[in-house]
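Participant: I'd like to go over a predicted model; first the sequence, then the structure.
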Amino acid sequence: MRSITFRHGLILALISIHVAAVELPLERISLPPGFSIELWARVDNARQMALGRHGGNGGTLFVGSMQAGKVHAVRFDAGFKAQAVSVVASGLQRPVGVAYKDGSLYVSAVNRILRYDDIERHLAQPPVAVLVTDRLPTETHHGWKFIAFGPDGKLYVPVGAPCNICEPDPQRYANILRMHADGSGAEVHARGVRNSVGFDWQPQTGELWFTDNGRDLLGDELPPDELNHAPRSGMHFGYPYCHAGDLPDPEYGARHACREFAAPAQKLAPHAAALGMRFYTGTMFPPQYRNQIFIAEHGSWNRSRKIGYRVTLVRLQGSRVIAYEPFASGWLNGESAWGRPADVLVLPDGSLLVSDDFAGAIYRITYRG
């Protein structure tokens, strides 16, 4: 890896919000040769991203938030340059998750999923939200939710454990649910998942992969975060009995053996807070990146020496992980962080967007060779 010279994007005029136009030190970001990064848009507390329609005149990116309580829309032109940012929802409880389907925007808000119909025709005057469901747990501990529609057309919704370590009702917590777009037919798809804030489906197989954050208070090095592969419904990934496939929990581990559960496809850095992840489905990047996994590592909060604060790459051969390595790093300078990647998303031109809730920014990574 090496540092390279970057082009700085324009700081956009924000509509209905105010974010201080502080220059970001993007020259510190290290990327592989041929790649560059630019500031694409300023979005307050930017978390999960979802792409709306895209056509010859451009498109819309929707962005959730954690602390801001808002959902933003970023309009971009035919050249994939961001043009304007507006607020399409506000006053919500931790609306981290956003998903788009059939012209409607879906937003997670802890115990609720809301839907905003025909949203792109009404960005200036957003429609009244339609309640999809309010039957999710109300706890805010791991209560924020990354959401996405799968290849089966169903909405996938993770429900984190309401604690650091406990043995909650497995029908209600520590799982990934899926449901029809209208909120009906909810069922548990994966169990033993402490807190997943990112998932995607492998393009070649349609199978689910997801990140999961390991428990705290077992020291700096244990347990690692996880990248998991769920080729079928009903799999159990160990929480709270076993962590990372081979680490029995000191409190609950005697109740079940680790061999009873699915092991992670890849152990990730311990306490790096692996959040959003996507398969790279574009063609801008060189062939060796195609159908590989990018992960936003948000960064540790209680480790004696900070770790994460970067975007990593997981290389696959079929459905087997063969490498886990840094891709974009430099948001952490010693023990001081100026940015925290939260999600990644591939634009239709093949460039990669990275959201940063700490800096209130979205970056665009491109490849020119």
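Facilitator: Structure's in. What do you need?
Participant: can we go C-alpha only for contacts and neighbour counts from here?
Facilitator: OK.
Participant: need the contact list for the residue of the chain most remote from its centre.
Facilitator: Within the chain, the residue lying farthest from the chain centre (Cα atoms, centre = their mean) is residue 254, at 32.6 Å. If a contact means Cα atoms under 8 Å, 6 or more residues apart in numbering, then residue 254 has 241, 248 as its contacts.
Participant: how does it look with 10 Å?
Facilitator: Residues near residue 254 by Cα atoms under 10 Å, 6 or more residues apart in numbering: 241-242, 248.
Participant: got another, please set it beside the one above:
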Amino acid sequence: MLKFGIMLCLAMSVLMASARSEASSVPASLQLPPGFHIDIYRDGLRDVRELALGRQGTVFVGSMNAGVVYALIDADHDGHAEQVQVVARNLELPSGIAFSQGNLYVATVHQVLELPAIESHLEHPPVPRVLADQLPYREGDHSWRFLGVGPDRRLYVSIGAPCNACEVGTGFGKLIRMNLDGSGREDVAWGIRNSVGFTWQPGSGRLWFTDNGRDLMGDDVPSDELNRLDHVGQHFGFPYCHQGDVPDPRLGAGHPCSAYSPPVWKLGAHVAALGLRFHVGGNWPPPWRNALLIAEHGSWNRTEKSGYRVMAISLREGEPTGEFPLVDGFQHDEHVYGRPADVLELPDGSVLIADDFAGRVYRVTYQQ
């Protein structure tokens, strides 16, 4: 009986080890162009969303319902983060994060917080300091934030619309910005349904952002948008006009699409385009070199799923010219293996991908 028990325990250990190995492996469905490789930078996380890079190489990760902000540390520089620290917890949807001048900034539903000199206090992080309170909030959808520090050294925050399609006035459906100490809050752009990703183009300094199109107009309309902010005060159409040329069936009357800024690229219906970054370094070949990488979280109510991939937008003289998959196959045969939420280039040119479905961060590299 003892021998049988030992054998049973050993068998169970083997099965558990096998299950752990399978759970921590890269899905076989993932497809990348020749020469590109994908591996797991860190798994065992929850609800991971926006990514930010510290001065000392720490990768910070916001989250949704997990309510925490992670710090991932690859101390031996082997492409895998062997250490994880939780630097903030018990927060309400701390999805938006940004790093600047040694400080970590976190956007929750209601607040923008600061953790000063964070990389010197990873094991004993400071209590977050409130920079801005009472961000616009109304019960409904799209209350999570994206956060960034622009070339003007100001914090930019997304304020989503609290609905699928509704009148939002001047309080919602916009981007705002403020000084790094929380002062000087002002509106930057309007007519934005739900942007969960923006970045600045190297050289021009222009802000580019994704916007998720409304639902309940069919499988193929409207498209998610890639937009560019050319000047403060632009209006991008929501809720009256979608994808630049489709009037809203209920709210569009009297609001011609020509009155609003159209997208610079249509990304496809319901792909749920989220975080995006320009790829500027490394040895990547065309068309991925200097491309704009976009995480597509994937559809939730389309008859056939769309998105669930990372796409690259090629540009010429600052204008989009084409769209190419970098990592495809996070869903295969209607089975979901992952949902990309953000991308981040590391100093060596590799790119991290946050996957909030699997609770992990991937790393994409290129080798000729």
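Facilitator: Sure thing, it's come through. Just so it is clear, the model here is predicted, and its values are computed rather than measured.
Participant: TM-score for this pair?
Facilitator: These two chains, once laid on top of each other, score a TM-score of 0.91 by TM-score structural alignment, normalised by the length of the second structure; 345 aligned residues with a Cα RMSD of 1.3 Å.
Participant: circling back to that earlier point, strands - which of the contacts of residue 254 of the first structure land there?
Facilitator: In strands, defined here by DSSP state E, the members of these are 242, 248.
Participant: ranges for the strands of the stretch 1-150 of the second structure?
Facilitator: For the stretch 1-150 of the second structure, strands defined by DSSP state E, counting those that start in this stretch occupy the ranges 36-42, 48-53, 59-63, 69-73, 83-88, 96-100, 103-107, 112-115, 129-132, 147-149.
Participant: in the first structure, which residue is most central in space?
Facilitator: Central residue of the first structure (Cα atoms, centre = their mean): residue 276, 2.0 Å from the mean position.
Participant: does that residue belong to a helix, a strand or coil?
Facilitator: When the structure is split into helix, strand and coil by DSSP: H, G, I helix; E, B strand; the rest coil, residue 276 of the first structure lands in strand.
Participant: counterpart of it in the second structure?
Facilitator: Applying TM-score structural alignment, one finds that residue 276 of the first structure aligns to residue 275 in the second structure.
Participant: and for residue 144 of the first structure?
Facilitator: Matched to the second structure by TM-score structural alignment, residue 144 of the first structure sits across from residue 144.
Participant: which residues touch residue 48 of the second structure?
Facilitator: In this structure, residue 48 of the second structure makes contact with 61-66, 68-70, 94-95, 340-342, 353-361, judged by Cα under 10 Å, 6+ apart.
Participant: which of those show up in the first structure as well?
Facilitator: For those, the contacts that are reproduced in the first structure, applying both residues aligned by TM-score structural alignment, their matches' Cα atoms under 10 Å, are 61-66, 68-70, 95, 340-342, 353-361.
Participant: what subset of these is buried?
Facilitator: The neighbour count (16 or more other Cα atoms under 10 Å) marks 61-64, 66, 68-70, 95, 340-342, 353-361 as buried among these.
Participant: tell me the contacts of residue 252 of the second structure?
Facilitator: Contact criterion Cα under 10 Å, 6+ apart gives 237-242, 246 as the residues in contact with residue 252 of the second structure.
Participant: and residue 130 of the first structure, by the same measure?
Facilitator: Contacts of residue 130 of the first structure were listed using Cα under 10 Å, 6+ apart, and they are 106, 113-117, 182.
Participant: tell me the most packed of those residues, by neighbour count.
Facilitator: Within these, most neighbours by other Cα atoms under 10 Å means residue 106, with 28 neighbours.
Participant: make sure the residue nearest to the centre of the first structure is actually in contact with residue 213.
Facilitator: No. Distance between residue 276 of the first structure and residue 213: 11.4 Å, which falls outside the contact criterion (Cα atoms under 10 Å).
Participant: shared neighbours of those two, anything?
Facilitator: Taking Cα under 10 Å, 6+ apart as the criterion, residue 276 of the first structure and residue 213 both touch 196-197.
Participant: and the helices in the second structure?
Facilitator: Secondary structure of the second structure (DSSP state H): helices located at 2-23.
Participant: what's the neighbour count on residue 204 of the first structure?
Facilitator: Residues lying near residue 204 of the first structure (other Cα under 10 Å) number 9.
Participant: no wait, residue 37 of the second structure
Facilitator: Around residue 37 of the second structure sit 15 other residues, with neighbours defined as other Cα under 10 Å.
Participant: I figured it was touching residue 79, is that so?
Facilitator: No. Between residue 37 of the second structure and residue 79 there is no contact under Cα under 10 Å: 12.0 Å.
Participant: so what sits against both of these two?
Facilitator: Common contact partners of residue 37 of the second structure and residue 79 (Cα under 10 Å, 6+ apart): 350, 363-365.
Participant: now neighbour count and distance to residue 174 of the second structure too, for these, in a markdown table please.
Facilitator: Formatted as a markdown table, those follow (neighbours: other Cα atoms under 10 Å; distance: Cα to Cα, whole Å):
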| residue | neighbour count | distance to residue 174 of the second structure |
| --- | --- | --- |
| 350 | 21 | 32 |
| 363 | 21 | 32 |
| 364 | 20 | 32 |
| 365 | 18 | 35 |
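Participant: need those in TSV (columns: distance to residue 288 of the second structure).
Facilitator: Converted to TSV, these look like this (distance: Cα to Cα, whole Å):
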residue	distance to residue 288 of the second structure
350	12
363	15
364	12
365	12
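Participant: residue 123 of the first structure pairs with which position in the second structure?
Facilitator: Following TM-score structural alignment, the counterpart assigned to residue 123 of the first structure within the second structure is residue 122.
Participant: correct me, but its match touches residue 86?
Facilitator: Yes. With contact defined as Cα under 10 Å, residue 122 of the second structure and residue 86 form a contacting pair (8.0 Å).
Participant: common neighbours of the two, please.
Facilitator: Here residue 122 of the second structure and residue 86 share the contacting residues 70-72, scored by Cα under 10 Å, 6+ apart.
Participant: just those now: which is nearest residue 170 of the second structure?
Facilitator: Within those, distances to residue 170 of the second structure taken as Cα to Cα reach their minimum at residue 70, with 33.4 Å.
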